[in-house]
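**Student:** Fold the following and give me the result.
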Amino acid sequence: MAAYYYLVSSLPELRSDGEMPLSYQEFLDLCVSTVSEDKYRLLRDLTLSSTDGPLVKEWNRVYGSLTKELNYQRSMKLGKSYPAPANKDFMTAQVVSSALAAKDPLEAEKIMLDYEFQQLDELVGLHMFDDYVLFGYAVKLKLLERQGCFDHDKGSSEFRQLLSEVQQRVYNL
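**Tutor:** Sure thing, here's the model as predicted:
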């Protein structure tokens, strides 16, 4: 297992309630001269649902469980059938339930993001300057990148526009 003392110690802290301190491409640029070609390829091709790479297989189980629980609870809420998750985890179910009860979708995403960061921290555990830390950091960056796609003002504007169109159609009836 390679040690990345300088690389890991030079990376800015990532927080679930913070901004992205660097883009994923900037992160890759920092990694290119330090990690092996194979590890770099895995980092370059990394998605939130990837299964290859250190820590990534474990993360995939956590993320898959969270996704299945979310789909299950959403379906139940809508009165639709959906298979219950095979290995139901109480904490995951509770987090998803809290997210679905949130006052708006952005708050729900933040609840989920906090939980995902916590799960990644647990997966990284006591690793310090190795592949686990590097890939855990990469997944957190991917999560923040996804979170950055949500813009409250833009979402509110889109919602008001859609609501206005629906109201206009109802009025025209």
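
**Student:** from here on, contacts and neighbour counts on C-alpha atoms
**Tutor:** Noted.

**Student:** Would you map the helices across the protein?
**Tutor:** Per DSSP state H, the chain has helices spanning 5-10, 24-31, 37-44, 56-77, 90-100, 105-124, 131-147, 152-172. These are given in chain order.

**Student:** Can you lay out the ones you listed as TSV showing distance to residue 17?
**Tutor:** Shown next, in TSV, are the helices of the chain (distance: least, C-alpha to C-alpha, whole Å):
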stretch	distance to residue 17
helix 5-10	20
helix 24-31	18
helix 37-44	23
helix 56-77	19
helix 90-100	15
helix 105-124	8
helix 131-147	9
helix 152-172	15
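
**Student:** out of the ones you listed, nearest to residue 16?
**Tutor:** Among the helices of the chain, helix 105-124 comes nearest to residue 16, with 5.5 Å by C-alpha to C-alpha.

**Student:** Please provide the structure for the following sequence as well, for comparison with the first:
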Amino acid sequence: MGSYYYAVASLPYLTFETEDVPGREEFLDICRQWGTESDLEILTRITLEPDAPGLHPLLDRYQRFETGLRNELVKQRSQNLQRDPQDYIHSDNTGDDHTAVSGLSEQVRAAVQAPTPLKADEILDRLRWQFLDELEIGQFFNVQQMIVYYLRLQILLRRNSLTKETGREEFDGHYQKVRSQMQEIQNDNGVQA
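**Tutor:** Next up, the predicted model:
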């Protein structure tokens, strides 16, 4: 069992507003120094995507929450689009879609109704952060605390990558792609551009 006293002491304290964070490799290098091989095996496979069941019970709890959050988003967005959500709902082998978390429906509704996609994303990330707060209760200097830290770090790294510049680049790329497709359609139909 790893002892993460020094690892925790050497990592910066993370809040939802933290901008200057260590990178993934920097975090994993610190864990390599103080943890066990089996802990490192778990940590290196952690992502925000709910696709690695069975790595660790605490991570399984987070992944059930994330699945429920995404399923609730599917339900509410499908309702707004008047579509059947069942094709997009992910359930476990018992049929549970993990959306029965108290208050989740109302909080997701706030994200769906947010004025901008960035604000919606912030609301959802704050929900994730709040759940991680719950998971961290009673975890001190152990792999569980490192799992929570790494999930938070990934949230912040993703959030910090959302800049005006990258957004503009993405928009321009999509715009050019649509414009090219429109040009091809016009050319195929014999329309002068």
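
**Student:** quick one on the thing from earlier: for the helices of structure 1, state which one has the densest average packing.
**Tutor:** Among the helices of structure 1, helix 131-147 has the highest mean neighbour count (mean count of other C-alpha atoms under 10 Å), at a mean of 21.

**Student:** Starting from residue 165 of structure 1, give me the distance back to residue 31 of structure 1.
**Tutor:** Residue 31 of structure 1 sits 48 Å away from residue 165 of structure 1, taking C-alpha to C-alpha, to the nearest Å as the criterion.

**Student:** Correction: the previous question concerned residue 98 of structure 1.
**Tutor:** The gap separating residue 98 of structure 1 from residue 165 of structure 1 is 31 Å, by C-alpha to C-alpha.

**Student:** Nearest residue to the middle of structure 2?
**Tutor:** residue 48 (4.2 Å; C-alpha atoms, centre = their mean).

**Student:** wait, isn't that residue in contact with residue 153?
**Tutor:** No. If you go by C-alpha atoms under 8 Å, residue 48 of structure 2 and residue 153 don't touch, sitting 10.1 Å apart.

**Student:** ok, back up a step: which residues are in contact with the closest residue in space to the residue nearest to the centre of structure 2 that isn't next to it in sequence?
**Tutor:** Of all residues not flanking residue 48 of structure 2 in the chain, residue 151 sits nearest, at 6.5 Å (C-alpha to C-alpha, 6 or more residues apart in numbering). Contact analysis of residue 151 of structure 2 by C-alpha atoms under 8 Å, 6 or more residues apart in numbering lists 46, 47, 48.

**Student:** Give me the subset of those residues that lies in strands.
**Tutor:** Using DSSP state E, no member of the contacts of residue 151 of structure 2 sits in strands.

**Student:** any idea which of those is the one closest to residue 144 of structure 2?
**Tutor:** Nearest to residue 144 of structure 2 out of the contacts of residue 151 of structure 2 is residue 46 (C-alpha to C-alpha; 12.1 Å).
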